[in-house]
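Novice: Got a predicted structure plus its sequence, pasted below:
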Amino acid sequence: MSLTFLITTLIVVATPGTGVVYTLAAGLSRGRRSSVVAALGCTLGIVPHVLATVTGLAAVLHASAVAFQVVKFLGVAYLIYLAWTTLRDRSTLSLDGAAAPGSAVRVITRAILINILNPKLTMFFLAFLPQFVDPAAAGAVPRMLLLSGVFMLVTFVVFAGYGIFAAAVRHRVVGRPRVLRWMRGSFAVTFLALGARLALTNR
């Protein structure tokens, strides 16, 4: 495993995107536990893209404009839904660490969907992995899976770090309705902006 791969992976993962935004939101709204759960969900959402790349499904998605557009706009619709639910949320925050029943399941499900419904992630792996593995070489699949596993581990660690930091400063938000409204509005606008960017991207 090369140092170049690790550095490239760290840069890609640390660059803010939908997963980072969602993990930050989870940390600010529900605390450290939910931020780690969100990071885990975003990481698990990478698995289908890895499998698609390894099995060659990514090539099909890349070749089919219709398939790419369908997945892309499902992702756009989901980001719009997240923005809407963020704005509709009128619950207050607390520091007692108690979460509503089923909240962990809801957090991890949303996090998984965020990455599953992002066709650009499959395109990334299709372009990224061959730079470090020759697909025609012997043992290429195990090596691709190994590198993908490292990518996922880095994703979890970095995302969890973002979320834990957000959870550490959430006490500055609790009890301040104006700050809370600003925070929710900012996340909603960010989700909409990310959705718009995804809608305008091409293969």
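Specialist: Here it is on my side, so go on. Numbers count the residues shown, from 1 in each chain.
Novice: For the rest of this, base every contact and every neighbour count on C-alpha atoms.
Specialist: OK.
Novice: Go ahead and flag the most central residue of this structure.
Specialist: For the chain, the residue sitting closest to the mean C-alpha position, by Cα atoms, centre = their mean, is Gly19 at 2.5 Å.
Novice: Would you quantify the distance from it to Met152?
Specialist: To Met152, Gly19 is 13 Å away according to Cα to Cα, to the nearest Å.
Novice: contacts for stretch 116-124?
Specialist: For stretch 116-124, the surrounding residues in contact (Cα atoms under 8 Å, 6 or more residues apart in numbering) are 45-46, 48-50, 52-53, 58, 62, 68, 71-72, 74-75, 78, 115, 203.
Novice: Strands - which of those residues land there?
Specialist: Of the contacts of stretch 116-124, none are assigned to strands by DSSP state E.
Novice: Apply the buried test to those and list what passes.
Specialist: Taking 16 or more other Cα atoms under 10 Å as the criterion, what is buried in the contacts of stretch 116-124 is 45-46, 49-50, 52-53, 58, 62, 68, 71-72, 74-75, 78, 115.
Novice: The residue nearest to Asp134 when sequence neighbours are not counted: how many residues sit nearby?
Specialist: Leaving out its chain neighbours, the residue that sits closest to Asp134 by Cα to Cα, 6 or more residues apart in numbering is Ala140, at 6.4 Å. A count of nearby residues for Ala140, using other Cα atoms under 10 Å, gives 16.
Novice: Check it against this one:
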Amino acid sequence: MITLQFLLTALVVVIIPGTGVVYTLALGLGQGRRAALWAALGCTFGIVPHLAAATLGLAAVLHTSALLFTAVKWAGVAYLLYLAYQALKDGGALNVQASETRQSGWRIARRGALINILNPKLSIFFLALLPPFLSGTPATATAEMALLGAVFMALTFAVFVLYGIFAAAARTQLLGSPRVMAWLSRSFAAIFTALAARLAFERA
């Protein structure tokens, strides 16, 4: 049931940089490998509610409920703008700086999870992505969706970890340049702001 076509499709989707990748890169550059691994873990588990919604058919409810979709969307927009502020703020959670602050791993993971939880388009995305790869047997459809979702999560975590390790390795090359670190912080802030603007214009 886990076909090569599904694996390649899922891999392409995961590799394309999105909000979770940006967050993982920011933590890797700003705080090192440990923080990047927690970020990857949080972003991965943040897709669980959306996979569950797609499996149980709740994604269709979200898609047809304009009020619910809008509420989740604007919460996501506000959260992305908050992350942009954290990238600009001296000592902020996403600010790239020479001193390695030791944030709680669970706090890093929670922020990463919220990034995906507050994106209402993910449920609809999984509802479109997974069903074409099912066997067509109604009795096993739920189990198949769960298995495909688990494989997608594993790929997500693996790819995000690689992004994070790359960012952490690059961090050591940047510590000696305050100008580069400031530029990176402003760049992350601009990216999160742009992602917030894009989400604001999304429609159910």
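Specialist: Sure, I can see it. All figures in this text were calculated on a predicted structure; none of them were measured in a lab.
Novice: follow-up on the earlier one: contacting residues around the residue nearest to the centre of structure 1?
Specialist: So Gly19 of structure 1 contacts Ala39, Cys42, Ala111, Ile114, Asn115, Phe159 (Cα under 8 Å, 6+ apart).
Novice: Inside helices: which ones of those residues?
Specialist: Counting by DSSP state H, those place Ala39, Cys42, Ala111, Ile114, Asn115, Phe159 in helices.
Novice: of the residues you listed, closest to Asp134 of structure 1?
Specialist: If you rank these by distance to Asp134 of structure 1 using Cα to Cα, Asn115 comes first, at 25.8 Å.
Novice: Kindly provide the distance from the closest residue to that closest one other than its chain neighbours to Phe156 of structure 1.
Specialist: Distances taken as Cα to Cα, 6+ apart put Gly45 closest to Asn115 of structure 1, at 4.9 Å, once the chain neighbours are dropped. As judged by Cα to Cα, Gly45 of structure 1 and Phe156 of structure 1 stand 11 Å apart.
Novice: any idea how far Leu62 of structure 2 is from Ser177 of structure 2?
Specialist: In this view, Ser177 of structure 2 and Leu62 of structure 2 are 46 Å apart by Cα to Cα.
Novice: Mind checking which of these two has more residues around it?
Specialist: Shown here are Ser177 of structure 2 and Leu62; by other Cα under 10 Å, Leu62 has more neighbours (20 against 12).
Novice: ok, that one touching Leu68?
Specialist: Yes: in this structure, Leu62 of structure 2 is within contact of Leu68 by Cα atoms under 8 Å, at 6.3 Å.
Novice: Going by residue numbers, what spans are helices in structure 1?
Specialist: Counting by DSSP H, one finds helices in structure 1 at the ranges 3-14, 18-30, 32-44, 47-55, 57-63, 65-88, 103-116, 119-128, 140-168, 177-200.
Novice: Go through these and name the closest to Asp134 of structure 1.
Specialist: Nearest to Asp134 of structure 1, of all those, is helix 140-168, at 6.4 Å by Cα to Cα.
Novice: With structure 2 overlaid, report how far that closest one is off on average.
Specialist: For helix 140-168 of structure 1, the mean deviation from structure 2 after alignment is 0.4 Å (mean Cα distance after the TM-score superposition for structure 1).
Novice: Can you spell out which helices and strands pack onto that helix?
Specialist: For helix 140-168 of structure 1, the elements it packs on are helix 3-14, helix 18-30, helix 32-44, helix 47-55, judged by 3 or more Cα pairs under 8 Å, 6 or more residues apart in numbering; DSSP states H and E.
Novice: I appreciate the help and will end here.
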